[in-house]
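>>> Predicted model and sequence below, questions to follow.
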Amino acid sequence: MGNEPTQAAAELYLDYARHWFTGHSELYSQWAGGVAGSKALLELIADLPAPKRQPNLVFAAARFHGCHDEPFPVLESYLGRHWPEVRRIIMGRATQTNEAGRCATLLPALAMVEEQEKRPLALIEVGPSAGLCLLPDLYSYSYDGAPRLGTGSPLLRCTTTGNPPIPPALPDIAWRAGVDLNPLDGTDPDTVAWLRALVWPGQEARLEQLDAALATLATLKSGELQGVAGPPLILAGDLNERIVELVEAAPKHAVPVVMHSAVLAYLDEPRRTRFAETIATLGCRWISNEAFFMDESNQTRENSEGNHFTLALDKVPLARTGQHGAQLDWL
């Protein structure tokens, strides 16, 4: 193995240590910095396929297998002793973080669509994982400490700047659907354990939020919730291959809204462009929450705001958002 993959892995882990993990998980920041300086670990990681080298996947796999949330030497020793088993987890799973908190940053965009269209919404998420972001009407919200909007669980708290259009009521959701390469069953204990392992160390509020959202999903699947759209219909497959059939399957009385958060980053430029071109032909609305947005010519435009996402509606940027949904800076 040459030095190029090892150097690329070192740069990746150093970038995560300095930008993505800093201020969010000090242990992960320490772990990523430690990996960036460990020749032995970098050689192991560099031997993985490029999409499988991401720090949050490697670290989640180690924790899922049994590594404790301790300083870097513990991780270094653990991976050295258990790498074949951890590698199998890395190869067999993905960072399908199902961040229900992002609904707090998506909600104003959903409300804008509902106000403009005067119809209920048919939500269609690409990359929905277990589908927790398809339940925005079943959670409750507090922006900047304001009184609670909604009665559901979890309560999603979000700080804002720029006077975003916070709706007075939750959206009317008529249908929920999605497409994922590997749909997850949020009621399966093994899947729940993996989703919990994906929550970064030190983020207890996120973990409690995940548990509450999974409980809401389980209640919805049980049929106990009346007067709301049923559980998400999540198809297995490539988003470019199945998005058309999902939009066409949406109830005719509802406006189809295609949405996604931190998903298109896993597509190369041609596949992103294909997706944008397809969306333009479907007569649907499009909410994107990514580290970039697609411009009018369907080209990727990077976000220069560090570890924030760009929230866009129909390719028009609306806000900068925190990656886990706790911050909304309206443009």
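Good, I have the coordinates.

>>> CA only for contacts and neighbour counts going forward, please
OK.

>>> What segments of the stretch 1-150 of the chain are strands?
121-126, 140-143 (DSSP state E, counting those that start in this stretch).

>>> Measure how far the last one is from the centre of its chain, please.
Between the mean C-alpha point of strand 140-143 and the mean C-alpha point of its chain there is a distance of 19 Å (CA atoms, centre = their mean, to the nearest Å).

>>> take a look at this one as well, against the first:
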Amino acid sequence: MRMPPVLRAQARACANLDSPFMARLLTGLADRWPAGSALGQLCEGWEDVDLGPSGASLPLRIAGGLHALVLRDEDADLAAVYPPHQVADAALIDTVLAAIERHQAFFADWMKNAPQTNEVRRAAVLIAAAHEIAARHPLPFAVSELGASGGLNLMFDRFALKTPAGRLGPDAPALTLSPEWDGPFPAPAPFTVADRRGVDLNPLDPHDTADALRLSAYLWADQPHRLELTRAAIAAQAAPVDRSDAIDWLAARLEMPRPGQLHLIYHTVAWQYFPAAAQTRGRALIEAAGTRASSDSPLAWLGMEADGGTGAAITLRLWPGDITLTLGRADFHGRWIRWTGL
């Protein structure tokens, strides 16, 4: 069977990201995988070679579907074994397997779409970096987010970052992020966002009921704070996200003249999923645009992406001058930030 190993691998990843419930759920499914069920046959016959988190992410699709049933109040028995309720592992998996059997048609449809989240806590990195950039280039920002999903983090300037080391953001923020912070804290450098737009191959409209459910269902049931932040961000979201190939879209954005503005391109745990050829082309486009940058129209490229180390590397390139900086590291879900700054 193909599924038990990838379920266990995803369970370990969830445990490392502070979700004991997801670890229990996925481990239990691995131990008692219903290979003969409709869902079992669908997964076993999946065309992708990699069914795990680097490929089709079938364990997360299954967990997201189960959570969606709970959030939509469509299965009272399932809701009774989900957080905040505490039940034994055997009772949890008995109930989950029964729900999978009851909702065969739902899962056949749900599994068609890859997991899609919009981790709001990653905006803490955007807030800190924006203040560092603004200290060097005190100009209005035009922001372009690659892999924006529902566009929640396009509103980062309306969020606050609060830690024992300091606070950044508006006085009346849409939400407040409080990651564990280590390192120097950025000095406040006021900035405005004059233009904001994102791109995604499959953008979600957070104001659409079905899309909002998808964004919420992939948040883990024993982490209600993530759901609270997402709902607050949905209420504040007012930025367009275009359906397009990210690099084609970026090429057009880079051709737009922006006198008196800093163009900030950013992506958080998205670039690493672009095909190698797209990364090469995107890098070349950004570097070419960098050669055209000036003090009146600078360019910044900010990334928060996996590099094989703990968490994600936070990198920044600035033009004119083609300055490359490592700003620190961050947890993939924004739980902690190790900041080095500029």
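Looks like it came in fine. Owing to the predicted nature of the structure, the values given are computational and were not obtained by experimental measurement.

>>> Tell me how the two chains score on TM-score.
Put the two chains on top of each other and the TM-score (TM-score structural alignment, normalised by the length of structure 1) is 0.81; 298 aligned residues with a CA RMSD of 2.4 Å.

>>> got the strands of the stretch 1-150 of structure 1 as TSV, with distance to residue 69 of structure 1 and mean neighbour count columns?
Shown next, in TSV, are these (distance: least, CA to CA, whole Å; neighbours: other CA atoms under 10 Å):
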stretch	distance to residue 69 of structure 1	mean neighbour count
strand 121-126	32	27
strand 140-143	30	20
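
>>> I'd like these as TSV, with distance to residue 55 of structure 1 appended.
As requested, the strands of the stretch 1-150 of structure 1 are exported to TSV (distance: least, CA to CA, whole Å):
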stretch	distance to residue 55 of structure 1
strand 121-126	23
strand 140-143	31
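
>>> So which of these is nearest residue 238 of structure 1?
Minimum separation from residue 238 of structure 1 across the strands of the stretch 1-150 of structure 1 (CA to CA) falls at strand 121-126, 8.9 Å.

>>> Please tell me which residues of structure 2 that closest one aligns onto.
Mapped onto structure 2 using TM-score structural alignment, strand 121-126 of structure 1 covers residues 141-146.

>>> Show me the helices in structure 2, by range?
Secondary structure of structure 2, counting by DSSP state H: helices at 3-16, 20-31, 38-44, 58-71, 76-79, 89-102, 104-110, 123-136, 209-217, 224-236, 246-255, 276-291.

>>> how about those, which one is nearest residue 181 of structure 2?
The closest of these to residue 181 of structure 2 is helix 123-136. By CA to CA, the value is 10.2 Å.

>>> circling back to that earlier point, out of the strands of the stretch 1-150 of structure 1, nearest to residue 251 of structure 1?
Nearest to residue 251 of structure 1 among those is strand 121-126 (7.1 Å), distances taken as CA to CA.

>>> once aligned to structure 2, how far is that closest one on average?
In the superposition with structure 2, the average deviation recorded for strand 121-126 of structure 1 is 0.8 Å (mean CA distance after the TM-score superposition for structure 1).

>>> And the contacts of that strand?
Contacts with strand 121-126 of structure 1, where a contact means CA atoms under 8 Å, 6 or more residues apart in numbering, come from 114, 134, 171-180, 239, 243, 246-247, 250-251, 254-260, 263.

>>> quick one: that strand to chain centroid distance?
15 Å.

>>> What lines up with residue 6 of structure 2 in structure 1?
In structure 1, residue 6 of structure 2 lands on residue 12 (TM-score structural alignment).

>>> Kindly report the same for residue 217 of structure 2.
In structure 1, residue 217 of structure 2 lands on residue 197 (TM-score structural alignment).

>>> residues contacting the equivalent of residue 258 of structure 1 over in structure 2?
Matched to structure 2 by TM-score structural alignment, residue 258 of structure 1 sits across from residue 265. Residues in contact with residue 265 of structure 2 (CA under 8 Å, 6+ apart) are 143-146, 299-302.

>>> Report the two of those separated the most.
For those, the farthest-apart pair by CA to CA is 146 and 299; their separation is 15.2 Å.

>>> Count residues in the vicinity of residue 27 of structure 1, would you?
Applying other CA atoms under 10 Å, we find 19 residues neighbouring residue 27 of structure 1.

>>> That one reaches residue 203, doesn't it?
No. Between residue 27 of structure 1 and residue 203 there is no contact under CA atoms under 8 Å: 10.5 Å.

>>> one step back: for the strands of the stretch 1-150 of structure 1, which one sits closest to residue 37 of structure 1?
Set against residue 37 of structure 1 and scored by CA to CA, the strands of the stretch 1-150 of structure 1 come closest in strand 121-126, at 36.1 Å.

>>> Just want the angle from the closest one to helix 239-249.
Angle of strand 121-126 of structure 1 versus helix 239-249, following axes from the mean of the first three to the mean of the last three CA atoms, to 10 degrees, is 170 degrees.

>>> Just the angle for strand 121-126 of structure 1 relative to helix 103-117, thanks.
Computed by the same axes, to 10 degrees, the angle between strand 121-126 of structure 1 and helix 103-117 is 130 degrees.

>>> re earlier: of the strands of the stretch 1-150 of structure 1, which is nearest residue 78 of structure 1?
strand 121-126 (34.9 Å).

>>> Aligned to residue 207 of structure 2, what sits in structure 1?
Superposed on structure 1 with TM-score structural alignment, residue 207 of structure 2 falls opposite residue 187.

>>> How about residue 108 of structure 2?
Using TM-score structural alignment as the criterion, residue 108 of structure 2 maps onto residue 87 of structure 1.

>>> ok, back up a step: looking at the contacts of residue 265 of structure 2, spot the one nearest residue 39 of structure 2.
Nearest to residue 39 of structure 2 among the contacts of residue 265 of structure 2, with distances taken as CA to CA, is residue 146, at 32.7 Å.

>>> which stretch among the strands of the stretch 1-150 of structure 1 comes nearest residue 105 of structure 1?
Between residue 105 of structure 1 and the strands of the stretch 1-150 of structure 1, the shortest separation by CA to CA is 10.0 Å, and it involves strand 140-143.

>>> gap between the two ends of stretch 233-246 of structure 1?
End-to-end span of stretch 233-246 of structure 1 (CA to CA, to the nearest Å): 9 Å.

>>> In structure 2, which residues correspond to it?
Stretch 233-246 of structure 1 maps onto residues 240-253 of structure 2, going by TM-score structural alignment.

>>> With distance to residue 158 of structure 2 as added columns, please give the contacts of residue 265 of structure 2 in TSV.
What follows is the contacts of residue 265 of structure 2, written out as TSV (distance: CA to CA, whole Å):
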residue	distance to residue 158 of structure 2
143	14
144	16
145	16
146	19
299	22
300	20
301	20
302	19
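
>>> Among the residues you listed, find me the one that's closest to residue 129 of structure 2.
residue 302 (8.1 Å).
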